[in-house]
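J.: What shape does this take:
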Amino acid sequence: MRLATYNILHGRCPADGVVDPDRFATAVAALDADVLGLQEVDGAQPRTRGIDFTAVAAEAMGSVAQLYAPALVGTPGGLWVPALESGAGRPTFGIALLSRYPVTRWEVRRLPWIGAGFPLRLPGPRPAGADSGRETRRGIMIREEPRLAIVAHLETPRGPRVVVNTHLTYLPGWGRRQLRRLRADLAEIDAPLALMGDLNMFGNQPAAITGYRSLAAHKTFPAGTPRVQLDHILVRGEWGDVTASRAVRLDVSDHRALVVDVADT
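T.: Got it, this is the predicted structure:
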């Protein structure tokens, strides 16, 4: 079984800024994944000409089951509201999970949301004239996106497997809170489980928080000269040994895709 997670930067190539569905399809086909988690996926967005990236990926990899789940309705970086339903026919932004194995059940789990406004402190000295007795610092207000996870219950030749795809916040502390909530929610599932996605955490942090086993340690961001690993694949329960893993640079996105091959158990 080949597992892959890929933050696609809404299908954009950082080198030239172009969004090309054929280029994206070529990138997905090159991964040759059996199960693929995508993050930063546009749905019916004017900025990407209404391209259905989930459908393009499904055809490119030959999936038999796929689900796109919007996190917000509207335009990222512009006007939007949290997506509380499918958002069909409207511009959306979210994540997708695709599988070459049949899916017997889908679930979408909403994760703790920091809310529309969050003051983020910036590094640097306090402004001139600031009262030395007050904690005054430079900062900006962040309108953080809602976050969610897709849970797929798969039927594979090895028996039932569960794969989860998510994209956690980068805001300090909140990503850990979201991952702890997701771990608690997934504890009720009694099956071998894989968790993948852009977790916005470094190194072994996700494994330490979840207690799951990390399948690969490769730097994935930025794509050109990666310095950190933000993208992870972790497992819980009986999975086969890892036979190969790599971070793949493709023509789309500022992330490298993380790919893991798992042997039959």
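J.: C-alpha only now, for contacts and for neighbours.
T.: Will do.
J.: Which residue ranges of this structure form helices?
T.: Assigned by DSSP state H, the chain shows helices spanning 21-31, 53-61, 174-186, 205-210.
J.: Sequence B follows; please return its structure for comparison with A:
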Amino acid sequence: MICVASYNIRKSVGTDWRRDPARILDIISEVDADVIALQEVDRRFGSRSTSLSPEMIAERTDYFAISFGVREQSLGWHGNTILYRKGMTVLDTMTLTLPALEPRGAVLADLQRGDDKIRVIGLHLGLVDLWRRRQAQSVLNQLDVLDEALPTVIMGDLNQWTTEGGCLAHFAENHQVIAPGPSFHSSRPVLNFDRIITTLDIEVTASGVHKSDLARRGSDHLPVWARLKINAVAAGMAQSA
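T.: Next up, the predicted model:
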């Protein structure tokens, strides 16, 4: 069993408009997932410096951060990064460039814990429906040409207002699309912006939204999570196909 989560941290700026990285790390520890995809980890302007330093993450939590930033002071690729629990092994990483009016990208990490291997993609899709659909299809196309197929989780802030259609239709063709629950706005969540999507060789045993008092103050999004069970037989067939 592996627990995954996704969290748009809004550059560590909370609903009280204070930038508080320590609070974000406390929320991440509350969620207690094995792998966490973060969005908006880097500041938007200037040097694009990260709001969460890798050293602070390692010191204050049970996680390591994968650095995808092309700038020395950045952690994410277009704001996206992945945290993994200490004790897991990183097998491979890569960045995905997505078509967009404004810069957008996704990050990928192949991870292993024990005998389980899992591919994790973290992303943050655009605000315009046409570009969200193009970005979803681009992610799927780039996954299709990878040499090795692995049980895969795609998660992040999809910015999709509707409960179906749009970019969700592309993902739903050959994946499970999980809506853990309303996660935006954190003060009164009504929108399912944050989603978790899996290949069919993964069973989702539970999912939800982390609604602690601290999380309601930490960002304008709440973290979402899912507990996953990898179907070893189906995964083996996919890898040999």
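J.: The helices of structure 1 into JSON lines, with extra columns for mean neighbour count?
T.: Below are the helices of structure 1 laid out as JSON lines (neighbours: other C-alpha atoms under 10 Å):
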{"stretch": "helix 21-31", "mean neighbour count": "19"}
{"stretch": "helix 53-61", "mean neighbour count": "20"}
{"stretch": "helix 174-186", "mean neighbour count": "18"}
{"stretch": "helix 205-210", "mean neighbour count": "16"}
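J.: Of all the ones you listed, which one is nearest residue 69 of structure 1?
T.: Ranking the helices of structure 1 by proximity to residue 69 of structure 1 (C-alpha to C-alpha) places helix 53-61 first, at 10.0 Å.
J.: In terms of secondary structure, what does the closest one contact?
T.: helix 21-31, strand 35-43, strand 65-74 (3 or more C-alpha pairs under 8 Å, 6 or more residues apart in numbering; DSSP states H and E).
J.: make it 7 Å
T.: Applying 3 or more C-alpha pairs under 7 Å, 6 or more residues apart in numbering; DSSP states H and E, one finds that helix 53-61 of structure 1 contacts helix 21-31.
J.: re the thing from before, may I see the helices of structure 1 arranged in CSV, with distance to residue 223 of structure 1 as well?
T.: Shown next, in CSV, are those (distance: least, C-alpha to C-alpha, whole Å):
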stretch, distance to residue 223 of structure 1
helix 21-31, 14
helix 53-61, 20
helix 174-186, 22
helix 205-210, 21
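J.: Please name whichever of these is nearest to residue 80 of structure 1.
T.: The nearest among these, by C-alpha to C-alpha, is helix 53-61 at 19.7 Å.
J.: Run the angle between the closest one and strand 65-74 for me.
T.: 150 degrees (axes from the mean of the first three to the mean of the last three C-alpha atoms, to 10 degrees).
J.: Quick one: residues in contact with helix 53-61 of structure 1.
T.: 25, 28, 29, 32, 33, 41, 42, 66, 68, 96, 98 (C-alpha atoms under 7 Å, 6 or more residues apart in numbering).
J.: Nearest to residue 214 of structure 1 among those residues?
T.: residue 33 (18.1 Å).
J.: measure the closest one to residue 161 of structure 1 for me?
T.: 16 Å (C-alpha to C-alpha, to the nearest Å).
J.: Identify the residues contacting residue 2 of structure 1.
T.: 33, 34, 35, 260, 261, 262.
J.: my bad, residue 88 of structure 2
T.: 111, 112, 113.
J.: of the residues you listed, buried ones?
T.: residue 111 (16 or more other C-alpha atoms under 10 Å).
J.: out of the contacts of residue 88 of structure 2, who's nearest residue 76 of structure 2?
T.: residue 111 (17.7 Å).
J.: Tell me the spacing between the closest one and residue 158 of structure 2.
T.: 23 Å.
J.: same deal with residue 198 of structure 2?
T.: Where residue 158 of structure 2 is concerned, residue 198 of structure 2 sits at a distance of 14 Å (C-alpha to C-alpha).
J.: With structure 1 overlaid, how far apart is stretch 23-30 of structure 2 on average?
T.: Here stretch 23-30 of structure 2, set against structure 1 after superposition, deviates by a mean of 1.1 Å using mean C-alpha distance after the TM-score superposition for structure 1.
J.: in structure 1, what residues pair with that stretch?
T.: Taken onto structure 1 by TM-score structural alignment, stretch 23-30 of structure 2 occupies residues 23-30 there.
J.: Run the chain-centre distance for that stretch.
T.: Taking the mean of its C-alpha atoms, stretch 23-30 of structure 1 sits 18 Å from the chain's own mean (C-alpha atoms, centre = their mean, to the nearest Å).
J.: And the strands in structure 2?
T.: 2-8, 35-39, 63-66, 81-85, 89-97, 105-113, 116-124, 152-157, 175-178, 194-199, 202-209, 224-230 (DSSP state E).
J.: Pull the number of nearby residues for residue 245 of structure 1.
T.: 18 (other C-alpha atoms under 10 Å).
J.: ok, it touching residue 259?
T.: Yes - the criterion here is C-alpha atoms under 7 Å, and residue 245 of structure 1 meets it with residue 259 at 5.5 Å.
J.: Report the contact partners of residue 212 of structure 1.
T.: Per C-alpha under 7 Å, 6+ apart, neighbours of residue 212 of structure 1: 234, 235, 236.
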